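K.L.:
Model the structure of this input:
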Amino acid sequence: MESDFKTLISFNLGNQIFAFDSLKVRNILPYEEGNVTKVPNTKDFILGVINLHGNIVPVTDLRVIMQIENWTNTRDTSIIVVSPEDKLESQFGIVVDFVKEVFEVGNDKIMPAAFQNGMGLIDTFEGTVQEKDEFIHMIDLMHVINQIESKNV
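P.N.:
Here you go, the predicted structure:
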C-alpha cells in the first residue's frame, strides 16, 4: 500500500530549491575539496571520488548537470550521499549549495512537472511542490543516474 505522503530532503542549487526522496539519503557530508580525489579523463560534472567507510563513492556536481551558473563553494556546500537502489555499490555523492530541510508533503500537493530545461531533461523531475511561498522541484534520482551514465562517464 502506497503512503499518502512523501518525506523529502530539500536543498539549494543556485537560487532554486530542489528535493528528492529522503529515504534514498545515506549521508550528508561537508564538501571539502581536499577530500575529493580527482579522477582523470572524466566529464566536468564528475568531481572525483571519496572514501566513505571503506567504500569508493563517485561525487557529481548537480549544479553542473542542471546548468546552474555562477556558483561558488561555501562552508555550506555539502555532499549528499544517496543510494537510489538501496545498495552500497550504487551509492554516489551529489554536491549541492546547501541542504535546507527534511519535510513531508501530501501526494495530493505534488503538481506534475510540465517543463524542461535546456538539456531536454523533462523526465528529471517527478513534480513540483509549493511550500511556504516557494516552489520546490522534485528530482527523479534514477533519471539523473541514467543521464550521468548516458554521458559516457
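
K.L.:
From here on, just use CA atoms for contacts and neighbour counts.
P.N.:
Noted.

K.L.:
List the buried residues for stretch 130-145?
P.N.:
136-141, 143-144 (16 or more other CA atoms under 10 Å).

K.L.:
from the residues you listed, which is closest to S90?
P.N.:
L141 (11.7 Å; CA to CA).

K.L.:
you'd agree the closest one is up against F20?
P.N.:
Yes - using CA atoms under 8 Å, L141 makes contact with F20 at a distance of 7.2 Å.

K.L.:
The structure of the following sequence is requested for comparison with the preceding one:
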Amino acid sequence: MLNKVDRSSEQADDTGKEFLVFTLANQEYGIDILKVQEIRGYDSQSVTRIANVPSFIKGVTNLRGVIVPIVDMRIKFNLENVEYNHQTVVVILNLASRVVGVVVDGVSDVLMLQPAQISAAPQFGTAFSTEYLTGIGTVGERMLILVDIEKLMTSTEMALVEQAALI
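P.N.:
Coordinates of the predicted model:
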C-alpha cells in the first residue's frame, strides 16, 4: 500500500492551512500537510531493529535507497499500547534535516483550518511537552491536537533518531 499525498490543492486559501489528521489512542492529531511525503501501510517485517535506542524508535527501513528511521508515536507520547492492525500506517515525513517515518493508528483525512478554528495550545493535560504543540483545531465537534512535527522530530531527545539512521 503506497499512497502519494495529493498536493494539488495545497494552501489554496492563503488564510487557511491544511493538516493531515491522524489518530493515536482515539485522539485526533494534525500535522502540516506540507511535511508529509507519503503514507504507507505499516509492515514490522521491513523495519530493522537497532540496539541501544529508546523504545519509541522502532528501527530503520530502506525506502527507495534512503534509510528512514521509524518512530512509534504511541510509545513516544506514552499512550497505552495498541495492537498493530490493517489501519496502522507509517506517515513518511520530509523534514528540513531528513526523512523520518512515524507509526500512527490511522489517517482519517486532510482538513483546511482557518485561523479562527485554531486556539492556543493548553499548558496542561497533554501526553507530551506543549512546546511541540501549535494549538488546538476545532471542526464542528471535532478537536485536533496540532503538532509542530518538525520541532518534535528535531528536538534534542530525538537526536537519537538521527543516530539510528546513521548506523
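
K.L.:
Would you format the buried residues of stretch 130-145 of the first structure as CSV with distance to L13 of the first structure included?
P.N.:
Shown next, in CSV, are these (distance: CA to CA, whole Å):
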residue, distance to L13 of the first structure
I136, 11
H137, 11
M138, 13
I139, 12
D140, 15
L141, 15
H143, 18
V144, 15
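
K.L.:
Which of the residues you listed fall within strands?
P.N.:
136-139 (DSSP state E).

K.L.:
Closest one of those residues to L62 of the first structure?
P.N.:
I139 (10.8 Å).

K.L.:
Just tell me what the closest one corresponds to in the second structure.
P.N.:
With TM-score structural alignment defining the correspondence, I139 of the first structure maps onto V147 in the second structure.

K.L.:
contacting residues around that match?
P.N.:
29-31, 132-135 (CA atoms under 8 Å, 6 or more residues apart in numbering).

K.L.:
can you check M142 of the first structure too?
P.N.:
P84.

K.L.:
10 Å instead?
P.N.:
For M142 of the first structure, the contact set (CA atoms under 10 Å, 6 or more residues apart in numbering) comprises 83-85, 123-124, 148.

K.L.:
how do the residues you listed look in the second structure, which are kept?
P.N.:
Mapping those onto the second structure (both residues aligned by TM-score structural alignment, their matches' CA atoms under 10 Å) leaves 83-85, 124 still in contact.

K.L.:
And the counterpart of T72 of the first structure in the second structure, how close does it get to L24 of the second structure?
P.N.:
Counting by TM-score structural alignment, T72 of the first structure corresponds to E83 in the second structure. According to CA to CA, to the nearest Å, E83 of the second structure and L24 of the second structure sit 11 Å apart.
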